[in-house]
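> This is the structure alone, sequence omitted:
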């Protein structure tokens, strides 16, 4: 076998003229359509128009041009099947050996802020995916290329042997079906969102590979990092790495967790994360002050951690950051002086990412895989203001206590359940995460806080099923508590707070994080 006839029809014309010219020099006849045909003719490459093959004009503004038996029979005919060959001869249909097709730019179209529904619909490719699928199905005989990165490979193989290898055709066919599946997934998501079908009967998602990773959570696990094709702004997948060694699986998870927390704050804030839990969070008048508080919150656990800031890092802050071993620093920017300081640490990863203010609303659901399935839910973007709170106790919280309660509440939302966070002076002073009972988390947070627990605010991600957490808080000198409320035994906790003079407010919102 050899490649004698190729069909080229591309929206992205990168490299297509040189490819067609090389195919022509190898004696391959080229069929082409619309704008691709015009470009090739303009560049002096001989082209057979699609209408010459189909005997039918391109109609409906180009919507129908390749959807014809003369095209798809030439793609789908099995060369080793005598009956197929005979039918082609009887109908005077020529086999097509090579298909070079890429699709209308649907993703790019709907990414435009002013895109209309009509524009989106018009950029749904029909003929392209159909040709790709036909050719890919018959990859035993037909080479199909959807990515310009593969042009050099096929040219080299055709030059060497007159045809591509079966191994290459199989690889390219698999790539085509991945490509068309991803294309259809983006279209289905867009159309489903337009009609409000947010959790339909089948849930199809697609991601694009950002990078291969050396390994996963552990060295024996394979891993790669994928980003969603739309709505990446303000996420870790859109960060620009300015310095340091390659990100790892755990780095990416931790950086994402740090970014989620720091985006809760509009004032200058710094978050330090270890194993996806915050070990220190601070806010201040400057980013330097915020970092000083985040560091002081837990100077032991921050070692080897990830730091996220919601303001540019200046030289004064960089000099402090440099004193501690950190894996990653994520910030909206770094001053030239700060960058020079931090780049002295060879392996420190510096990520530039706009995190100013609140995070942009996620454009998709949170997807968690389990063995044999997946869980899909909204991202937890629920915000609480002072006006949302219900004071449950006899004593009202003071203005300062209220400020610390709301600060702690923003943090506890991001701590693994069961979660308790203590805050004092605009910083976390104790974090209890992931315990099997709530009072256990409280005891861990109180022990970490030490004397700083006195006068602190306590936040709990879920209600108190019994008053033991209140009793532990009172013993440590905590003066204010924020929790969802809603337990059948709420009154016992309220009574305990009243006995100890603790102010307690209910949010009526739970923040479980598993």
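Arrived safely. Since the model is a prediction, treat every value here as computed from it, not as a measurement.

> rest of the way, CA atoms for contacts and neighbours
OK.

> residue ranges for the strands of the stretch 401-514 of the chain, please.
For the stretch 401-514 of the chain, the strands defined by DSSP state E, counting those that start in this stretch cover 420-424, 427-432, 457-460, 480-483, 503-506.

> now those strands in TSV, with distance to residue 26 and mean neighbour count?
Below are those laid out as TSV (distance: least, Cα to Cα, whole Å; neighbours: other Cα atoms under 10 Å):
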stretch	distance to residue 26	mean neighbour count
strand 420-424	70	32
strand 427-432	69	30
strand 457-460	72	32
strand 480-483	74	26
strand 503-506	76	24
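
> A further structure is provided below for comparison with the first:
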């Protein structure tokens, strides 16, 4: 039977109604500080913790519940006679129900201009200790951290005088999920200025955005989680303006689209299909950039994701609705553009106002069976340049080479991208041989690539890619270099009159 309850909450959602219901059921209530004051003001009978412990709150409230009169009442096992005798000898009364949520550490941490000490003061000590004590002893004690569970607890108390063991076990699990999440936030906050990216123990915490209908395939269950902390310019911060619910594949593709788009400052449009770019272009206006991105590969863009880095206007929207697109991302949409898209209500529109924000150092994680691979995200672009060929790139070629180099690092390896006039003409992703990547790109393009430039995500082990590029009139190549046989490719370039740039930085993407 639940006869005594301890309530101490920062989030007071529903707590007045809960306190009144417990009081009506004859439950003795114990509380602290602001929670006790609120109950008294609402006519609810309550005892201060200091009445139970016989010890006043001290150190600005840092110490108030860390006392045997509290934790003994929580941890004593009711079925063990010796435990009950000890409580009687020490004049400790059992506590059957605990309702606690923790100091607002995260909310304080995320405030603008907050000081380090202000954040540290929001590290709850007594709360987690009581929660853990109650949850450990869930055989006998009901512990609640989520206002969503108040109704269930009250309903079971009214029906049985207590909660069901299955309910207590479920609620105890939520406690340890909360305290784990809470402690991880603190650890991450204290680590944010440390130079160590990969400590011996790596804890991370995420919160669920939504359940998904399914994963990559209909037989796989899935959910979407967001990282805690600074996530400006990322997909979890997007506002969906219209369209169906995002799917697992929509989110995965959209994240890659956004990542590539953020490489560019000039008006740019990026189209992605199955996480690989299928059309990228920059131009004087976003309308023209989209036209060029669409023309890059009018076949593959069908059913793809498109993102632009300028406000999306009616003229661009008119072009976009001519084909089927799954998702369109922009920093904003003009009212006239939204009217156009309203005629296609299934198109998902995502607005990310800070779409060009540098999200800082982030990590790329790949879950494997039994472990996790974690690396820094590949945000670097080498400024080191070597031109080992007799022919040097022209100013126009140089501009296209840099454009291609930004794109190729976002393409699955082995990767080839062919560019002309700030527009992709051919993309060769995900081949086990580099020459196959190039041949597939050339085979599947509808463009004349004569006078275009080519980028490769890794070095050429053989001169075959240079020789193939020469057959099609490609005039400049950018690649990392570093092969023991670099000279073979350099000589092939010199023979063909092709310029080649070495960057010294590889961009594998597996």
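Yep, that arrived. Predicted model, so just to flag it, every value in this text is computed and none were measured.

> Give me the TM-score for this pair.
Overlay of the two chains. TM-score (TM-score structural alignment, normalised by the length of the second structure): 0.97; 510 aligned residues with a Cα RMSD of 1.3 Å.

> picking that back up, could the strands of the stretch 401-514 of the first structure be laid out in JSON lines, adding distance to residue 221 of the first structure?
Below are those laid out as JSON lines (distance: least, Cα to Cα, whole Å):
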{"stretch": "strand 420-424", "distance to residue 221 of the first structure": "32"}
{"stretch": "strand 427-432", "distance to residue 221 of the first structure": "29"}
{"stretch": "strand 457-460", "distance to residue 221 of the first structure": "35"}
{"stretch": "strand 480-483", "distance to residue 221 of the first structure": "39"}
{"stretch": "strand 503-506", "distance to residue 221 of the first structure": "43"}
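
> Tell me which of the ones you listed sits nearest to residue 141 of the first structure.
Among those, the nearest to residue 141 of the first structure by Cα to Cα is strand 427-432 (62.2 Å).

> which residue numbers in the second structure go with that closest one?
The counterpart of strand 427-432 of the first structure in the second structure, using TM-score structural alignment, spans residues 423-428.

> swap in stretch 402-417 of the first structure?
Using TM-score structural alignment, stretch 402-417 of the first structure pairs with 398-413 in the second structure.

> now the matching stretch: how far from the chain's centre is it?
25 Å (Cα atoms, centre = their mean, to the nearest Å).

> mind listing what's buried in that stretch?
398, 400-413 (16 or more other Cα atoms under 10 Å).

> Same check on stretch 352-367 of the first structure?
Applying 16+ other Cα under 10 Å to stretch 352-367 of the first structure flags 352, 353, 354, 355, 356, 357, 359, 362, 364 as buried.

> got those residues as CSV, with secondary structure columns?
Converted to CSV, these look like this (DSSP: H, G, I helix; E, B strand; the rest coil):
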residue, secondary structure
352, strand
353, coil
354, coil
355, coil
356, coil
357, coil
359, coil
362, coil
364, coil
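
> Just give me the closest of these to residue 273 of the first structure.
Taking those together and measuring to residue 273 of the first structure by Cα to Cα, the closest member is residue 355, at 16.0 Å.

> If we ignore the residues flanking it in sequence, what's nearest that closest one?
residue 310 (5.1 Å; Cα to Cα, 6 or more residues apart in numbering).

> Which helix runs longest in the second structure?
helix 165-191 (DSSP state H).

> Go ahead and confirm residue 49 of the first structure touches residue 36.
No - between residue 49 of the first structure and residue 36 there is no contact under Cα atoms under 8 Å: 10.0 Å.

> roughly how far out does the match of strand 427-432 of the first structure sit from the chain middle?
For stretch 423-428 of the second structure, the distance to the chain centre is 29 Å (Cα atoms, centre = their mean).

> Likewise for stretch 48-61 of the second structure?
Taking the mean of its C-alpha atoms, stretch 48-61 of the second structure sits 42 Å from the chain's own mean (Cα atoms, centre = their mean).

> can you map out the helices along the stretch 151-300 of the first structure?
For the stretch 151-300 of the first structure, applying DSSP state H, counting those that start in this stretch gives helices covering 151-161, 166-194, 249-262, 287-297.

> which helices and strands sit right next to the third one?
Other elements packing on helix 249-262 of the first structure under the criterion 3 or more Cα pairs under 8 Å, 6 or more residues apart in numbering; DSSP states H and E are strand 223-227, strand 269-274, strand 305-309, strand 326-331.

> To what extent does that helix diverge from the second structure after superposition?
When the second structure is overlaid, helix 249-262 of the first structure sits 0.5 Å from its aligned residues on average, using mean Cα distance after the TM-score superposition for the first structure.
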